[in-house]
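A.B. asks: Return a 3D structure for these sequence lines:
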Amino acid sequence: MTNERDKNLRRRAEDKAAAVAAQDIEVPSLAEAKRLVHELRVHQIELEMQNAELRQTRAALETSRTRYFELYDLAPVGYLTLGEPGLILEANLRAAALLGVPRDALVNQPLHRFVLPEDQDVYYLHRKQLFETGAPQACELRLMRQDGRPFWARLEGTMGQDAESGAPVCRVTMSDITEHKTTEERLRQSEKMEAIGQLAGGVAHDFNNQLAGVLGYADMLVDRLEDENLSRYARNIKMAGTRAADLTRQLLAFARKGKYAIVPVNVHRILGEVAELLRRSIDKQIQVRQHLDADPPMVSGDPSQIQNALLNLGLNARDAMPDGGELVFATRILDFADALPGDDQPTGRCLEISVRDSGVGMGPETKRRLFEPFFTTKGPGRGTGMGLASVYGTVRNHGGAIRVRSELGEGTTMLIYLPLLDQPVPDTPETPAVSAAPCHGRVLVVDDEKLVLDLAVDMLTRLGCEVIACADAVEALETYRRSWREIDLVLLDMVMPKMSGKALFEALRAIHPQVKALLASGYSLNGEAQSILDAGVLAFVQKPFTLTDLSGKVTAALGKNG
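C.D. replies: Predicted structure coming up:
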């Protein structure tokens, strides 16, 4: 382009020179000719210098244009220029890409056309304050792409003037913050569930203490009442107490208050049991299938809690397929690098358990509240709303994460991720059932709940033990200090005023390093309870307990050498 322009200029100059040569020109003297030649040379040099400067200026202009293109059009954020009515006067390529519209088609379009109806007020206030105050403004709202897909955007606006007309314009940067919003929502949901969990855990703990008396005394009455009607009443009380205890266990599971046991768990074995149970109990129109590819299928945790969680997911899938369908359990091994900030995704090698149904699916609001305790979409009397809440708690309590993929009419897939236990599948022998058996020894019982204390005393007395009862840890410590040689076993509560169960056990061990102790709690085995067991407590007794539960733990503890 530059060479062609120079050739045209040369040609025009030659034409003018030829026209001048045709005129009568006075022949100059030699001196005058030399002066003219010198002047011509000077003009030639000046022209060459001007041409060089023009080329440099042109090159600088091209560089500036390229830089402007890279900085403006190829910027990682969208740039928009808006007129006072809100019309788009100019947009860069990124803004056009974010909105899914060709750049030329954006010009003279109102930006509010792309704002979701629910966020129109946010955008209106943002633009109003910007033009009225002239101060920089920012807002976060949802925009809709041309193809109908929404995304979260952050708009930051500053005032300026149009270079040609001098009219006020708004310079807007547009950033896609969808991923940030998703992470933020996950963190907020996690914090909310944590707060609900703390409340649920506290309620369940206190309720368990009361249930201990109801269930325990009903259990003792069942075999002692000779009147059949009274015995039936006691059995019904025990049955109701057992159901209530199951509900508190689900609350504790949701509250992530621990596992009842921590052992290597073969998930494939549990899935096989769950699948077989479902095949026998649900509608035959629902086909239950398994695709178990994980090797090894091992995690560390409580097999009964994991089984209950998977069974709850299976039953929930059943309810989503009233007209039949397909329920598929699948496993595989995945390796995750780093979790996102605010994410609960475990890192490293994980076992993925998927439970997929071909049911009715669910909408955004249901997905958002899915794991909240007592939330249910079923009719009255068809569920407590605790099933998925306990699944959530169990998974989180095992160091895992749970994800939901579902759309209305498209079915649902529940994905559980648990840290993998890299060890071969062991042969696990069946544990024989334990029945209530007489035992002998002197047992020191300490519990600040009078009902639970009285129950433990009555149960141990019935089993044949001599019992010393203490209503608080300080009294128990003084009693043990005076009579530790005559005390064979201590049954201590974990949560007490004045002194915790852990502090009491450490004080007892300072008196007698070989002290035998059992830990009882309305919470389950986790955190502080596990640390007390690790410190030397022989076993954990879950409240509410039955006569058989207590008999097995006490007999085993008394039989151990101190």
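
A.B. asks: C-alpha from now on. contacts and neighbour counts both.
C.D. replies: OK.

A.B. asks: Gln285 contacts Asp323, doesn't it?
C.D. replies: Yes - between Gln285 and Asp323 there is a contact under C-alpha atoms under 8 Å: 7.3 Å.

A.B. asks: Give me the neighbour count for the nearest residue to Thr546 once chain neighbours are set aside.
C.D. replies: Once flanking residues are discounted, Thr546 sits nearest to Gly216: 5.3 Å by C-alpha to C-alpha, 6 or more residues apart in numbering. Other residues near Gly216 come to 24 when the count uses other C-alpha atoms under 10 Å.

A.B. asks: Could you also give me the structure for this second sequence? I'd like to compare it with the first:
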Amino acid sequence: VREIARKDGTSFAARVWSRLEATPSGLAPLMIGVFRSTASERARMQAVWAASQSQVERLATGVAHEFNNLLAAIMGHADLIALYDVPEAARGHARTIVESATRGATISAQILALSGSAPTRPRPTDIGALLAEVVELVRPRLPDGIRVALAVEGPLPLVEADPGQIQQVLINLLTNALRVAVAEVRLLASTSSLPAQTRFRSPALDARQAVVRVRVRDDGPGFSADALEHLFTPFYSERTGGHGIGLPAVRGLVASHGGAVDVHNDGGAVVDVYLPASDRPELALPSLQPDAGAGTTVWLVDDESAVLEFSRIALEAQGFTVRVFHSVRTALAAIRGGEPLPDVAVLDVVMPEGGGPAVYQALEEAGHAGSVLWTSGHAPSDVDLPGSASFFLRKPYTGRTLARLVQGARRQAQAGDDAR
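C.D. replies: This is a model prediction of the structure:
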């Protein structure tokens, strides 16, 4: 393929076939050739790529939805073991199950990020607090002789981020660093200006925009030249047993947040993530209080029986009065039959017969004054979730997390009643 110049100074890409032909008179040989513009070929390839990408996204979202529903049942029922008087060894096995399900959810999230179909629900987020949580999450599994040092150069502005997704970014980077570190991994959060050049930068990120930089630095051998060339290539890994989806997933999630990623070597590997600052106030998540559910009625609507069972038991253990519905149809029948409406409705987004949004609409038409907590193994980004947008719980989750958010949704409704 060659660039062919036109008389007007423009050019176009074309495939060229040519050969030299001798002339009978012995003069200089002639160049005979043909060329064909590759514009139509390129358009066809782009159309094929777009169709393939769309199929990959549909496959990823479908797999994530089903997989996370299974993980929700596994994690939830293992989490319930803590409610019973069982030997400590059994509790240990249950913790292992929960940790394994959590890792499964991590892989599911990475696949979604890789496909570009991970829905992002940003809110003002304290990145320093999020870093501290990540360090505590990985601390029990630190390799022998390796320490993690965390520094926050503050005060930092809040960042506009989906906390769950950015937590996944940080866990990915920290886990990668711990695998190669000799003695220490350092995490540093600070205000920063965006460098002129980065390995990846979202087109949505303005160079003049205020950003917060999160730096993950290890004291290992650093990236090889080949690795630096393939940083964001899916399934490329120089590590035995590596999946090659960690950094590509990081890139996908940072892209969805309108951020940037830079990578270089400096006495080890250094990865910088830049996230746009937020000018909105932080939304504090509620803490779970004793007897959190006393006097509160909850409807659970989900088409996964195992998830419903675990969720019901977990909420009833906190004092909530719970009613379960295995389908949209049965929930609609209860609403239209004039039955007392709940204080909080926990609605799975993706179900047959219209899913959670259909139940929400019926509740609104019936004069529901309570709150809604949305939950899903994967909520499509094109679904506009009405109601309490700050309360969305991605599967899988623990019973305690569910109870905490249900309590928070109830408080929000009560605050609205008081304001009126």
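
A.B. asks: What segments of the stretch 251-400 of the second structure are strands?
C.D. replies: Using DSSP state E, counting those that start in this stretch, the strands of the stretch 251-400 of the second structure run over residues 260-265, 269-276, 297-301, 321-325, 344-348, 371-376, 392-394.

A.B. asks: As a markdown table, those strands with distance to Gln414 of the second structure and mean neighbour count would be great.
C.D. replies: Shown next, in a markdown table, are these (distance: least, C-alpha to C-alpha, whole Å; neighbours: other C-alpha atoms under 10 Å):
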| stretch | distance to Gln414 of the second structure | mean neighbour count |
| --- | --- | --- |
| strand 260-265 | 40 | 20 |
| strand 269-276 | 33 | 24 |
| strand 297-301 | 13 | 23 |
| strand 321-325 | 17 | 18 |
| strand 344-348 | 11 | 26 |
| strand 371-376 | 9 | 25 |
| strand 392-394 | 18 | 19 |
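
A.B. asks: quick one: which of these is nearest Thr61 of the second structure?
C.D. replies: Nearest to Thr61 of the second structure, of all the strands of the stretch 251-400 of the second structure, is strand 371-376, at 11.3 Å by C-alpha to C-alpha.

A.B. asks: Please name every helix or strand in contact with the lengthiest strand in the second structure.
C.D. replies: Identified as the longest strand of the second structure according to DSSP state E is strand 11-21. Where contact means 3 or more C-alpha pairs under 8 Å, 6 or more residues apart in numbering; DSSP states H and E, strand 11-21 of the second structure is packed against strand 2-5, strand 30-37.

A.B. asks: coming back round to it: pull the contacting residues for the residue nearest to Thr546 of the first structure.
C.D. replies: 455, 544-547 (C-alpha atoms under 8 Å, 6 or more residues apart in numbering).

A.B. asks: which of those residues lies closest to Asp6 of the first structure?
C.D. replies: Closest approach between the contacts of Gly216 of the first structure and Asp6 of the first structure, by C-alpha to C-alpha: Pro544, at 99.7 Å.

A.B. asks: To which residue of the second structure is that closest one aligned?
C.D. replies: When the second structure is aligned by TM-score structural alignment, Pro544 of the first structure is paired with Pro396.

A.B. asks: In JSON lines: the helices and strands packed on strand 11-21 of the second structure, plus mean neighbour count and distance to Ile166 of the second structure.
C.D. replies: Listed next are these as JSON lines, based on neighbours: other C-alpha atoms under 10 Å; distance: least, C-alpha to C-alpha, whole Å:
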{"stretch": "strand 2-5", "mean neighbour count": "13", "distance to Ile166 of the second structure": "43"}
{"stretch": "strand 30-37", "mean neighbour count": "12", "distance to Ile166 of the second structure": "44"}
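
A.B. asks: out of the ones you listed, which comes closest to Gly242 of the second structure?
C.D. replies: strand 2-5 (38.7 Å).

A.B. asks: Give me the contacts around the closest one.
C.D. replies: For strand 2-5 of the second structure, the surrounding residues in contact (C-alpha under 8 Å, 6+ apart) are 11-16.

A.B. asks: now the residues you listed: which count as buried?
C.D. replies: Among these, the ones that count as buried by 16 or more other C-alpha atoms under 10 Å are 13-14.
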